[in-house]
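> pasting a predicted model and its sequence here:
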Amino acid sequence: MRAHNDSLALSAINAQFIQNFITQNVKAHDQIIHPDFVCIEGSGRIVNRETYLKNWATDYDSSGCTSFTYGEQCIRIFGDIALVRSKTTAIRMVNGISRTDHTIYTDTYKKQKGKWRCIQVQITPIK
């Protein structure tokens, strides 16, 4: 039963993560990422928590996205550690031309004091 409840909680957090991105909600996002959080971008660049949250406030608007969706969610729980993996589709305008990009991401979560928080995001472009 615990695994089922954790899976539901992680699915809800994943949905909130995406919603936070689209709405650029830094305050809500700050609540779901761990103090030691890092993001590994598709380029391989590692971004610390402070820079990540600073960028979060404008990333969606500056991306040129007109649509951003996720699917094929897979949640794997290993005690107090969990991996949440999904694929994304971003439709964006680049120089007046609509372009569709796909990524797959894996978010690593740690459960502390009954609360799941994301400690690492890794984003991989799908070519």
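Noted; the coordinates are in hand.

> going forward, measure contacts between C-alpha atoms and count neighbours the same way
Fine.

> how about the strands in the protein?
33-40, 46-48, 65-78, 81-94, 97-112, 115-126 (DSSP state E).

> redo those as JSON lines? Include mean neighbour count.
What follows is the strands of the chain, written out as JSON lines (neighbours: other C-alpha atoms under 10 Å):
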{"stretch": "strand 33-40", "mean neighbour count": "18"}
{"stretch": "strand 46-48", "mean neighbour count": "15"}
{"stretch": "strand 65-78", "mean neighbour count": "15"}
{"stretch": "strand 81-94", "mean neighbour count": "18"}
{"stretch": "strand 97-112", "mean neighbour count": "16"}
{"stretch": "strand 115-126", "mean neighbour count": "19"}
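
> dump those to a markdown table, plus distance to I22.
Putting the strands of the chain into a markdown table (distance: least, C-alpha to C-alpha, whole Å) gives the following:
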| stretch | distance to I22 |
| --- | --- |
| strand 33-40 | 16 |
| strand 46-48 | 19 |
| strand 65-78 | 7 |
| strand 81-94 | 11 |
| strand 97-112 | 16 |
| strand 115-126 | 16 |
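
> to Q24, which of the ones you listed lies closest?
strand 65-78 (12.5 Å; C-alpha to C-alpha).

> which elements pack onto that closest one?
helix 2-23, strand 81-94 (3 or more C-alpha pairs under 8 Å, 6 or more residues apart in numbering; DSSP states H and E).

> the structure to be compared is supplied as follows:
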Amino acid sequence: MPNPLRRMPVAVAAALLALAMACGPQTAGSDRALAAQLKAQAEAWDQAILRKDAQAIADNVSADFRHIAKTGDMADRAAFLKDLLSPDLVIHPYTVEDFDVRIYGDCALLCGRTRMTGTYQGRPFKSHYRYIDTYVRQDGRWRVCSVQITAMPE
């Protein structure tokens, strides 16, 4: 089969190459903008969790949400929200380290590491973990559909 690119005029090939190069940075730029948007959304979610803002927490979670704990236990959306909003749980302010966003079309993976402290039923706790939050774009909106936590040594 003949190669149609061999018969393409040099000017046309150059124009196509220039067009392809021009499109590359725009795509990368839009990914950077989306990554910044998702980072801000994740930070707002963290703050909502600290405030126990039930509506803001729930609004960021998909209907089919799943949480895989560091023990391997799995919780659905209702159980996750109930546990997180329990008055027995108090989470102190925390920061996320090693934060990273990877975007794959309508799916984004937000990863990081957190050292969390607080109290549960009046008893202090410490937790050091790495996590991955999977966000999906549904109806034009990004929501967390899955969270998985892996314990790290103190």
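Everything's here; your move. These figures come from a predicted structure and were not determined experimentally.

> tell me which residue of structure 2 matches up with I75 of structure 1.
The pairwise alignment with structure 2 assigns I75 of structure 1 to V101, based on TM-score structural alignment.

> could you measure from that match over to L34 of structure 2?
Separation of V101 of structure 2 from L34 of structure 2 (C-alpha to C-alpha, to the nearest Å): 9 Å.

> and if you look at R102 of structure 2?
Distance, R102 of structure 2 to L34 of structure 2, by C-alpha to C-alpha: 10 Å.

> same thing with H92 of structure 2?
With C-alpha to C-alpha as the criterion, H92 of structure 2 and L34 of structure 2 are 28 Å apart.

> about what we covered before: so which of the strands of structure 1 is nearest K27 of structure 1?
Comparing these by C-alpha to C-alpha, strand 33-40 comes nearest, at 10.7 Å.

> which part of structure 2 lines up with the closest one?
Under the criterion TM-score structural alignment, strand 33-40 of structure 1 matches residues 61-68.

> return the distance of that stretch from the chain's centre.
Relative to the centre of its chain, stretch 61-68 of structure 2 is centred 12 Å away, using C-alpha atoms, centre = their mean, to the nearest Å.

> who's in contact with it?
74-77, 80, 143-149 (C-alpha atoms under 8 Å, 6 or more residues apart in numbering).

> can you check stretch 117-133 of structure 2 too?
Outside stretch 117-133 of structure 2, the residues that reach it (C-alpha under 8 Å, 6+ apart) are 88-94, 109-116, 144-154.

> out of everything not next to it in sequence, what's closest to the residue nearest the centre of structure 2?
What sits nearest the mean C-alpha location of structure 2, by C-alpha atoms, centre = their mean, is L110, with 3.1 Å. Leaving aside its chain neighbours, L110 of structure 2 sits nearest to V101 (4.6 Å; criterion: C-alpha to C-alpha, 6 or more residues apart in numbering).

> residues in contact with that neighbour?
35, 38-39, 108-111.

> mapping those residues onto structure 1, which are still in contact?
On the basis of both residues aligned by TM-score structural alignment, their matches' C-alpha atoms under 8 Å, what survives of the contacts of V101 of structure 2 in structure 1 is 35, 38-39, 108-111.

> still on that earlier bit, how close does the counterpart of the residue nearest to the centre of structure 2 in structure 1 get to Y109 of structure 1?
In structure 1, L110 of structure 2 lines up with V84, judged by TM-score structural alignment. To Y109 of structure 1, V84 of structure 1 is 8 Å away according to C-alpha to C-alpha.

> hang on, the earlier thing: just send the helices and strands packed on strand 65-78 of structure 1 back as JSON lines, with distance to I104 of structure 1 too.
JSON lines is the format used below for those (distance: least, C-alpha to C-alpha, whole Å):
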{"stretch": "helix 2-23", "distance to I104 of structure 1": "13"}
{"stretch": "strand 81-94", "distance to I104 of structure 1": "4"}
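
> list the buried residues of stretch 30-40 of structure 2.
Within stretch 30-40 of structure 2, the residues that count as buried by 16 or more other C-alpha atoms under 10 Å are 31, 34-35, 38-39.
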